[in-house]
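only geometry, no sequence info:
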């Protein structure tokens, strides 16, 4: 990726990059995919996977290629959508670089394998990024903050929570997604009622899963709806959302 900087003609045509904010749940923790940069600038610093878009590929193709090259992950498994464009003049010390950030979500994704100019790739707890334990390169902290809020908001109004679940899933597993990402405990009975009363959110499979203890749990898959009506709203610090 960074070898392009050696060719001035390529640099002039390649000031457009993609970065990926990729989230998954592991051991009931929200995790983000990071790479340790192997080259300057920010050598040795953690960053989101990403890089320059090649001349003959779309933004999405560039994002999927960089993900495969830097982390060894097949992006076809992911829910992938554009998050936003970041173009502050000082965001990259090499020059004026505009990046299109992608938001990517997947269920319990595999261990990544670093490649190209990434020394290694790893899953990092989002809590360690929010509390400052890990400091990200470039403006990736800003992208992270906006990506997290976008995920939390979309859980309210869309069925994107199902992207974190391997199908078929139980309502307890779906509720865990909301609790981990929102950082709120949800009443199991109220959550079940809301999900089942939201048309098209989930579809019963007619099957059950037998847990080590307790009663069998009904299994579901994602339904046909994308927008949730009514939405599932977070509680605010002062009580319920309007």
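Great, that's in hand. Since we're looking at a predicted model, the values are computed, not measured.

could you use CA atoms for every contact and neighbour count after this?
OK.

residues near residue 214, how many?
Neighbour count of residue 214, defined by other Cα atoms under 10 Å: 7.

now do the lengthiest helix in the chain: which elements does it pack against?
The single longest helix within the chain, with elements called by DSSP state H, is helix 140-157. Packing partners of helix 140-157 (3 or more Cα pairs under 8 Å, 6 or more residues apart in numbering; DSSP states H and E): strand 16-26, helix 171-182.

between the ones you listed, which gets nearest to residue 67?
strand 16-26 (7.8 Å; Cα to Cα).

who touches the closest one?
Contact partners of strand 16-26, identified using Cα atoms under 8 Å, 6 or more residues apart in numbering, comprise 30-33, 48-53, 59, 62-63, 67, 97-109, 143-144, 147, 164, 177.

please compare the first structure with the one that follows:
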């Protein structure tokens, strides 16, 4: 039976909300192919590793970020014949959407590492090496969907937050403005999404706003649909 040598790799879409925008962790490649181009962190699977071990090792080696508290989930598998000029390489992509991540530090074959606004990267399909624009697009869509049915957005807020601050997280991840009154109604009527902290704040400006804490819900029903 005919076959060709096959390489197996893992790539990572690491997202966070920084400075009011959804940002992705990118590395600038220090080796060929695509030397000097931005790319997602990742690399080849070693003989003694499973896929997730590779993803976590590459994250630490290329960016200096510890993966101990980062939950990774598989997004998709990418295997187009010409996706890597070095030969036939299949890559499994992992996603993490995590708050409070520090500045990365480049290492191994990465010349530099940085947080970059997702909108800026997706607007330029030729900016990323390999097929990483497609992988990033798929990862961002998965992250946006997660905010529809999970309370993950509250993790990006202070322990006590206003509905306006929570709305800012949704707007950053979804990349679209939301109607404040409609959003407030949906959040407060979704069972166990948020609970009153019994206090108010003026840090949003204007009149005092009620403070909330994350509730006990693990899934949101009805979901926080992007269509309003």
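Thanks, I have the structure now. In this text, all values refer to a predicted model and were calculated from it rather than measured experimentally.

in structure 1, which residue range corresponds to stretch 78-91 of structure 2?
Here stretch 78-91 of structure 2 aligns to structure 1 at residues 86-99, judged by TM-score structural alignment.

what are the contacting residues of that stretch?
Identification of contacts with stretch 86-99 of structure 1 by Cα under 8 Å, 6+ apart yields 15-19, 41, 85, 100-101, 138-139.

try it again with 10 Å
Residues outside stretch 86-99 of structure 1 that contact it (Cα atoms under 10 Å, 6 or more residues apart in numbering) are 5, 11, 14-19, 40-42, 50-53, 59, 84-85, 100-101, 137-140, 142-143.

list the buried residues of stretch 111-126 of structure 1.
By 16 or more other Cα atoms under 10 Å, the buried positions in stretch 111-126 of structure 1 come out as 112-115, 117-126.

quick one: residue 201 of structure 1 from residue 104 of structure 1, how far?
20 Å (Cα to Cα, to the nearest Å).

oh sorry, the question was meant for residue 165 of structure 1
With Cα to Cα as the criterion, residue 165 of structure 1 and residue 104 of structure 1 are 14 Å apart.

which parts of structure 2 are strands?
7-18, 21-29, 38-39, 42-44, 73-78, 89-97, 110-117, 194-201, 209-214 (DSSP state E).

which residue in structure 2 lines up with residue 15 of structure 1?
Counting by TM-score structural alignment, residue 15 of structure 1 lines up with residue 7 in structure 2.

ok, the closest residue to that match other than its chain neighbours - how many residues close by?
With sequence-adjacent residues excluded and distances taken as Cα to Cα, 6 or more residues apart in numbering, residue 7 of structure 2 is closest to residue 89, at 4.4 Å. By the criterion of other Cα under 10 Å, residue 89 of structure 2 has 19 neighbours.

one more: residue 176 of structure 2?
10.

one more: residue 86 of structure 2?
By the other Cα under 10 Å criterion, the neighbourhood of residue 86 of structure 2 contains 10 residues.

check residue 37 of structure 1 too.
Neighbours of residue 37 of structure 1 using other Cα under 10 Å come to 24.

tell me the most buried of the helices and strands packed on helix 140-157 of structure 1?
strand 16-26 (a mean of 23; mean count of other Cα atoms under 10 Å).

mean per-residue distance, it to structure 2?
Strand 16-26 of structure 1, aligned to structure 2 and superposed, deviates on average by 1.0 Å (mean Cα distance after the TM-score superposition for structure 1).

now that strand against strand 98-105, angle please.
Strand 16-26 of structure 1 runs at 20 degrees relative to strand 98-105, counting by axes from the mean of the first three to the mean of the last three Cα atoms, to 10 degrees.

for the equivalent of residue 171 of structure 2 over in structure 1, which non-adjacent residue is spatially closest?
The alignment partner of residue 171 of structure 2 in structure 1, by TM-score structural alignment, is residue 179. Distances taken as Cα to Cα, 6+ apart put residue 185 closest to residue 179 of structure 1, at 5.5 Å, once the chain neighbours are dropped.
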